[in-house]
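A.B. asks: coords please:
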Amino acid sequence: MAIEHLPVDEASPLQTVHIIGQIASTTIGAGVGAQTIEILDRIDALLSDAGTDRSELVQANIWLRDLKAFGEMNTVWERWVTPGATPRRTTFEDCDLPRLCDIRVDVIAWRKTQGFEPT
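C.D. replies: The predicted model follows:
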């Protein structure tokens, strides 16, 4: 099998969307459930702006200040994810999150729109 090298201008455009470092802003100091709702709503908007949606998620990383809050976060998460399209997810404990911030979320999704040009 011959290896084919493509010039950069002929390579396929990047077809993934990376949304990183999402923390609460309006619900800072509220419980992890409220912060999770705020963050996931923002992720929905950012995914839409990028030409995709939550049904195309392939990976999520979640950092919780305290893993004891996992159940509360997970209840919100399970209501939010698209049934049958649940991404691979890893949850970590991070005691060094910003003050009054109980959760941080990063996601990666496939871009649905071919030829999408970011604004």
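A.B. asks: switch to C-alpha atoms for all contacts and neighbour counts from now on
C.D. replies: Fine.
A.B. asks: What is the burial count for the closest residue to residue 87 other than its chain neighbours?
C.D. replies: Nearest residue to residue 87, sequence neighbours excluded (Cα to Cα, 6 or more residues apart in numbering): residue 58, at 4.6 Å. Applying other Cα atoms under 10 Å, we find 16 residues neighbouring residue 58.
A.B. asks: run this one through as well so I can compare:
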Amino acid sequence: MTITRIDTGTRMSKIVKHNGTAYLCGQVGDGATVAEQTRDCLSRVEALLDNAGSSKEQILQAIIWVADMADFAEMNEVWDAWVPAGAAPARACGEAKLARPDLKVEIIVTAACAG
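C.D. replies: Down below sits the predicted model:
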């Protein structure tokens, strides 16, 4: 069994690959608004997917945490524009207290990948 860990630190790896699947650590973004943070977060997701040999078209599942469900529609507007037509993954979204008070959204992605 081969498990590949990319950008591994003491606490976590940014990417773990196993059996054609890439598991990304949770991503947060910079910005003052939910839309800005979501756009930045998704940009980081894309970079990690590229590093894993995958792409947003290959996302299998996304778990999204928002600090306040009042921001759900604003986050969805950015998400909907980003997800490729016909390639929407299985997805869950819930409200959670995030690691820092300034964070408004965190996205966790699992995707198919090469090797």
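A.B. asks: Superposing both, give me the TM-score.
C.D. replies: Here the TM-score for the pair of chains, by TM-score structural alignment, normalised by the length of the second structure, is 0.81; 100 aligned residues with a Cα RMSD of 1.5 Å.
A.B. asks: List the buried residues in stretch 88-105 of the second structure.
C.D. replies: The neighbour-count check on stretch 88-105 of the second structure (16 or more other Cα atoms under 10 Å) flags 88-89, 95, 98, 103-105 as buried.
A.B. asks: quick one, strands of the first structure?
C.D. replies: Ranges of strands in the first structure, per DSSP state E, are 16-23, 57-64, 88-93, 103-110.
A.B. asks: Of all the ones you listed, which one is nearest residue 46 of the first structure?
C.D. replies: With Cα to Cα as the measure, strand 16-23 is the member of these nearest residue 46 of the first structure (7.7 Å).
A.B. asks: give me the stretch of the second structure that the closest one matches.
C.D. replies: Aligned using TM-score structural alignment, strand 16-23 of the first structure spans residues 21-28 in the second structure.
A.B. asks: Correct me if wrong: residue 51 of the first structure contacts residue 115.
C.D. replies: No: using Cα atoms under 8 Å, residue 51 of the first structure makes no contact with residue 115, being 9.7 Å away.
A.B. asks: These two: which is more packed in?
C.D. replies: residue 51 (17 against 10).
A.B. asks: Compute the first-to-last residue distance for the match of strand 16-23 of the first structure.
C.D. replies: 21 Å (Cα to Cα, to the nearest Å).
A.B. asks: The strands of the first structure into a markdown table, with extra columns for distance to residue 73 of the first structure?
C.D. replies: Shown next, in a markdown table, are those (distance: least, Cα to Cα, whole Å):
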| stretch | distance to residue 73 of the first structure |
| --- | --- |
| strand 16-23 | 13 |
| strand 57-64 | 9 |
| strand 88-93 | 10 |
| strand 103-110 | 9 |
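A.B. asks: which of those strands sits most buried?
C.D. replies: Most buried of the strands of the first structure, by mean neighbour count (mean count of other Cα atoms under 10 Å): strand 103-110, with a mean of 22.
A.B. asks: who does that strand touch, helix- and strand-wise?
C.D. replies: Where contact means 3 or more Cα pairs under 8 Å, 6 or more residues apart in numbering; DSSP states H and E, strand 103-110 of the first structure is packed against strand 16-23, helix 32-49, strand 57-64.
A.B. asks: Residues contacting it, please?
C.D. replies: Here strand 103-110 of the first structure makes contact (Cα atoms under 8 Å, 6 or more residues apart in numbering) with 15-24, 32, 35-36, 39, 47, 52-54, 56-65, 97.
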